[in-house]
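Participant: using only what follows, build the 3D model:
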Amino acid sequence: MKDTSKSIPQEAFDWYDSYAHCGMGRRTFIAKLGSLVALGYSMSVLTSALLPNYALAEQVSFNDDDIKATYVQFDSPLGHGKGRGYLVEPTNVQLTNKEGLLPVVLVVHENRGLNPYIEDVARRLAKAGYIALAPDALFPLGGYPGNDDEGRQMQSTLDRTKIEQDFVAAAEFLKANPRSNGKLGAVGFCFGGYIVNYLAAVKPDLLQAGVPFYGTPAAKALRAEIKAPLLIQLAELDERVNATWAEYEQDLVAAKVPYTMHMYDKANHGFHNDSTARFDEANAELAWKRTLAFFEKHIQ
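Facilitator: A predicted model of the protein is given here:
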């Protein structure tokens, strides 16, 4: 039997991407995986590799002495009224200013709520010396339910415009943190990458640096307003998102937006997420190194 994640054919990753982004129902997704079983693949290996295992994703423990993690609420009058997020602050950082202020970074999840992988990304940023806030779009429905399938379905029922405004409110809340140096960065993944692009466009002075990982652009009518430098991280095998890049790049050039785009060789959509077989360790580490360097340059 072909039962290692390394042997999983590319079409399985493509099917999962379609399933995860509501282009394919679960029954169809499982049926397509079943067609691979007939070719000698193990269904248990396929599903365990493609679906997340968040025990694999923790790089920084919530008990780490260098950070302090709490959940906070914030007002969102144009969104769902109230929002909630995972706030992580460094406790052992050498300050570069006498005021004791730190740069702040908003961390935006995929289309399934605030899962453990995104919380860990927030802890990684705090470990690197940033105050990080990871909001949960599912807070109006009780929060991330503990599994991605249910979280994805829940998020699809929420008003998209109100979700966007919840993240605007979260960004404003974070930037106004008493320990903030007034410079806001944002990093997001998939849907979160879209939100980073949206924040850069809808309130041009709010964001000082944006890092969208495999995210689609904001509405075309908004793009001319973008001012913040962008570090755009794309995956070579991500045909769905990559199809939007050529036009987006033209609009960024026309608006004279400072940007850098990196296309990661042989990487799938979601390659930074270390809880599934889509994870590409070498590309993920390089992309994260570039992310930290970008934030250091623009918001430190």
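
Participant: contacts, neighbours, all on C-alpha from now
Facilitator: OK.

Participant: and R26, how far from H298?
Facilitator: 42 Å (CA to CA, to the nearest Å).

Participant: helices of the chain, start to end?
Facilitator: 10-20, 26-37, 43-50, 116-127, 148-157, 160-175, 191-202, 239-242, 245-254, 281-299 (DSSP state H).

Participant: residue closest to the middle of the protein?
Facilitator: F189 (2.3 Å; CA atoms, centre = their mean).

Participant: now the helices of the chain in JSON lines, with mean neighbour count and distance to V93?
Facilitator: Formatted as JSON lines, the helices of the chain follow (neighbours: other CA atoms under 10 Å; distance: least, CA to CA, whole Å):
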{"stretch": "helix 10-20", "mean neighbour count": "18", "distance to V93": "38"}
{"stretch": "helix 26-37", "mean neighbour count": "15", "distance to V93": "45"}
{"stretch": "helix 43-50", "mean neighbour count": "17", "distance to V93": "37"}
{"stretch": "helix 116-127", "mean neighbour count": "24", "distance to V93": "8"}
{"stretch": "helix 148-157", "mean neighbour count": "17", "distance to V93": "34"}
{"stretch": "helix 160-175", "mean neighbour count": "20", "distance to V93": "19"}
{"stretch": "helix 191-202", "mean neighbour count": "26", "distance to V93": "26"}
{"stretch": "helix 239-242", "mean neighbour count": "16", "distance to V93": "37"}
{"stretch": "helix 245-254", "mean neighbour count": "14", "distance to V93": "35"}
{"stretch": "helix 281-299", "mean neighbour count": "16", "distance to V93": "14"}
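
Participant: one more, so I can put them side by side:
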Amino acid sequence: MDTTSSWINIPAADGQFGAYLALPRGGKGPGIVLLQEIFGVNGHIRNVADQYAADGYVVLAPDLFWRHGPRIELGYDDADWRRAVELKNATDVELAQQDIGHAVHALRAQPGVQGKVGAIGFCFGGLLAYHTAANGQVDVAVAYYGGGIQHQLARAAQVRIPLQLHFGALDAHIPADAVARIATAFDDNDAVEVHVYDQAQHGFNCNHRASYQQRAAAQAHGNTLVFLSEHL
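Facilitator: The predicted structure follows:
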């Protein structure tokens, strides 16, 4: 990919944390804050950042597990799954939202960022993208298989920006009735889109996982790019 990447440091109230910055060819474009899965800013998330940078966006992926150790990077075997769940359960969601706010501020300050800033999140990051939308921290948000959104629907009325949600029809972690409740919560909000992909499981976008589903990943990526182009 014809992109440039580096790590930068972002100040927070209780320290500083790293974030992976990917720049498009020419170094300029709208901004995207990319929110990690429970596996950290690992190779997959960096690949996604590079992918969206190749699509013309300035992408910043903050390390949201930094309070447990800098740049924790996990894979998808059983041991790393257990560690990932431990880290997710130990992460204060309120502090993570504050960190995302700092990352958005840092992204807007990048000289190459032109226009608006969006958020895209996967798995745990999908839930955080939903919170980011409800907080009004960005101009548009996209959440892939955001586990737990169905338990946070009291915040649905606070979402006043365009929001796109992606789910797999075969997701064992987010069952069909949960997706239906989420969709119903946004029935009266024309700025919210819900996409469900047949034969897709949780993590269908990640080609590092056995649940990767190329067709769903391609469709979701296309839907995301159209959505971003309309709102950023």
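
Participant: out of the helices of the first structure, which comes closest to P103 of the first structure?
Facilitator: helix 281-299 (5.9 Å; CA to CA).

Participant: packing partners for that closest one?
Facilitator: If contacts are counted by 3 or more CA pairs under 8 Å, 6 or more residues apart in numbering; DSSP states H and E, helix 281-299 of the first structure sits against strand 180-189, strand 209-213, strand 230-235.

Participant: okay, those, which one's buried deepest?
Facilitator: strand 209-213 (a mean of 28; mean count of other CA atoms under 10 Å).

Participant: packing partners for that one?
Facilitator: Secondary-structure packing of strand 209-213 of the first structure (3+ CA pairs under 8 Å, 6+ apart): strand 180-189, helix 191-202, strand 230-235, helix 281-299.

Participant: next, the mean deviation of it compared to the second structure.
Facilitator: When the second structure is superposed, strand 209-213 of the first structure averages 1.0 Å from its matched positions, counting by mean CA distance after the TM-score superposition for the first structure.

Participant: who touches that strand?
Facilitator: For strand 209-213 of the first structure, the surrounding residues in contact (CA atoms under 8 Å, 6 or more residues apart in numbering) are 184-190, 192-194, 196-197, 200, 228-234, 291, 294-295, 298-299.

Participant: now for T91 of the second structure: which residues touch it?
Facilitator: F65.

Participant: just tell me what it corresponds to in the first structure.
Facilitator: Counting by TM-score structural alignment, T91 of the second structure corresponds to L158 in the first structure.

Participant: next one: that match relative to G83 of the first structure, how far apart?
Facilitator: In terms of CA to CA, L158 of the first structure sits 13 Å off from G83 of the first structure.

Participant: need the counterpart of A201 of the first structure in the second structure.
Facilitator: In the second structure, A201 of the first structure lands on A134 (TM-score structural alignment).

Participant: now for its match: which residues touch it?
Facilitator: R155, A156, A157, Q158, V159, R160.

Participant: and the fifth one, what pairs with it in the first structure?
Facilitator: The criterion is TM-score structural alignment: under it, V159 of the second structure has I226 as its aligned partner in the first structure.

Participant: excluding covalently adjacent residues, which one is nearest to its match?
Facilitator: Counting by CA to CA, 6 or more residues apart in numbering, A201 is the residue found nearest to I226 of the first structure once chain neighbours are left out, at 4.6 Å.

Participant: next: G56 of the second structure.
Facilitator: P24 (5.2 Å).

Participant: end to end, how far does stretch 111-130 of the first structure reach?
Facilitator: First-to-last residue span, stretch 111-130 of the first structure, CA to CA: 24 Å.

Participant: which part of the second structure lines up with it?
Facilitator: So stretch 111-130 of the first structure sits over residues 38-57 in the second structure, by TM-score structural alignment.

Participant: what's the burial count for the match of V159 of the second structure?
Facilitator: 25 (other CA atoms under 10 Å).

Participant: I'd say it and V196 touch.
Facilitator: No: using CA atoms under 8 Å, I226 of the first structure makes no contact with V196, being 11.1 Å away.

Participant: residue in the second structure paired with L292 of the first structure?
Facilitator: L292 of the first structure maps onto L225 in the second structure, by TM-score structural alignment.

Participant: quick check: that match vs L21 of the second structure, distance?
Facilitator: With CA to CA as the criterion, L225 of the second structure and L21 of the second structure are 19 Å apart.
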